[in-house]
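1. sequence unknown, structure follows:
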């Protein structure tokens, strides 16, 4: 399984970079899945809907399906948040899995960085960050790309994973 991450602090441009990378890489004929870490409680369900009622009633899992997609919701209830590896095992095989967040995990990553946020770089203290995509020039011991140069970042990621 080939996995590559996009990490960074809040408002660093992670989601925009992920979106552009998925589009660029799938446009080259590769299959891509994504994993996004949410730091806050989130819900893909809505109160009053049948699937929500199933969950509230105590179902461990609810699979919501239509002709266009399906979503499997697994209630953790008293369980801890599952590790990334456990979540990855639930995905169907693809050429590449791009992971947004999970900056403390050990997979290789590109760090998204916007100077205006005032946040420090993660890269200098984290060897799992193999490159930085920034909106300002940086002097680092690893590649630095323009945050908007999606093609060059995609080239780098694909070379790193052997695609």
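-> Yes, it's here. Because the structure is a prediction, the values reported are computed rather than measured.
2. can we go C-alpha only for contacts and neighbour counts from here?
-> Will do.
3. let's check: the centremost residue of the chain is which one?
-> residue 100 (2.1 Å; CA atoms, centre = their mean).
4. contacting residues for it?
-> 5, 6, 7, 14, 15, 18, 34, 35, 36, 37 (CA atoms under 8 Å, 6 or more residues apart in numbering).
5. in strands, which of those residues fall?
-> 5, 6, 7, 34, 35, 36 (DSSP state E).
6. my read: the first one touches residue 104, true?
-> No - applying CA atoms under 8 Å, one finds residue 5 not in contact with residue 104, separated by 10.7 Å.
7. the two - which one has more neighbours?
-> residue 5 (28 against 10; other CA atoms under 10 Å).
8. ok, that one - contacts?
-> 98, 99, 100, 101, 102, 103, 107, 108, 109, 110.
9. now residue 116
-> With the criterion set at CA under 8 Å, 6+ apart, residue 116 makes contact with nothing.
10. let's bring in a second one:
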């Protein structure tokens, strides 16, 4: 079984990363163990070309880890579409996974919106639970100002308690 997950979606430059870097410590203060996944639709090398870790990955290793005094980076040779099944491996280590990006993924979503970057996604999407931004939100969707991290954290916790995040 995988841990509950919430996708934080929005146009490039909307403030997703900024929100997550503020939301993670707020959720941790409230007792949650939070994991974060950065999802990208663009091809992005996981290992620097010619590096030892790239050579291990090319050799067919089941996973490749890069360990330093600052931490361990772990990669698996599976496409981004398999991220949910990969999260099952971490079910005992986190209470919630926040996925930055993955607009088209199957997770419930928190949309971060900023004027001038693109249209609001929420009106045409049943999976958007809330919108963070200075805008009017559709009926049935919660709205938050970008600096209301405590309110957003309370909303996420309520969604966890209510079983909305799966």
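-> That came through fine. Not measured: the values here are computed from a predicted model.
11. where does the TM-score land?
-> After superposition, the two chains reach a TM-score (TM-score structural alignment, normalised by the length of the first structure) of 0.83; 158 aligned residues with a CA RMSD of 2.2 Å.
12. coming back round to it: filter the contacts of residue 5 of the first structure down to the ones also in contact in the second structure.
-> On the basis of both residues aligned by TM-score structural alignment, their matches' CA atoms under 8 Å, what survives of these in the second structure is 98, 99, 100, 101, 102, 103, 107, 108, 109, 110.
13. narrow the residues you listed to those in strands?
-> 98, 99, 100, 109, 110.
14. distance to residue 66 of the first structure added to the residues you listed, as CSV?
-> Below are these laid out as CSV (distance: CA to CA, whole Å):
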residue, distance to residue 66 of the first structure
98, 25
99, 26
100, 27
109, 34
110, 35
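15. so which of those comes closest to residue 49 of the first structure?
-> residue 100 (29.1 Å; CA to CA).
16. how close does the closest one get to residue 91 of the first structure?
-> 15 Å (CA to CA, to the nearest Å).
17. same thing with residue 72 of the first structure?
-> In terms of CA to CA, residue 72 of the first structure sits 11 Å off from residue 91 of the first structure.
18. which residues of the first structure fall in strands?
-> 3-7, 32-36, 61-65, 70-74, 96-100, 109-113, 129-134, 144-146.
19. residue 20 of the first structure matches what in the second structure?
-> When the second structure is aligned by TM-score structural alignment, residue 20 of the first structure is paired with residue 22.
20. wait, what's in contact with that match?
-> residue 149.
21. mind doing that once more with 10 Å?
-> By CA atoms under 10 Å, 6 or more residues apart in numbering, the contact list for residue 22 of the second structure reads 147, 149, 150, 153.
22. shared with the first structure, which of the residues you listed?
-> Of these, the ones still in contact in the first structure (both residues aligned by TM-score structural alignment, their matches' CA atoms under 10 Å) are 147, 149, 150, 153.
23. what residue of the second structure matches up with residue 55 of the first structure?
-> Using TM-score structural alignment, the equivalent of residue 55 of the first structure in the second structure is residue 57.
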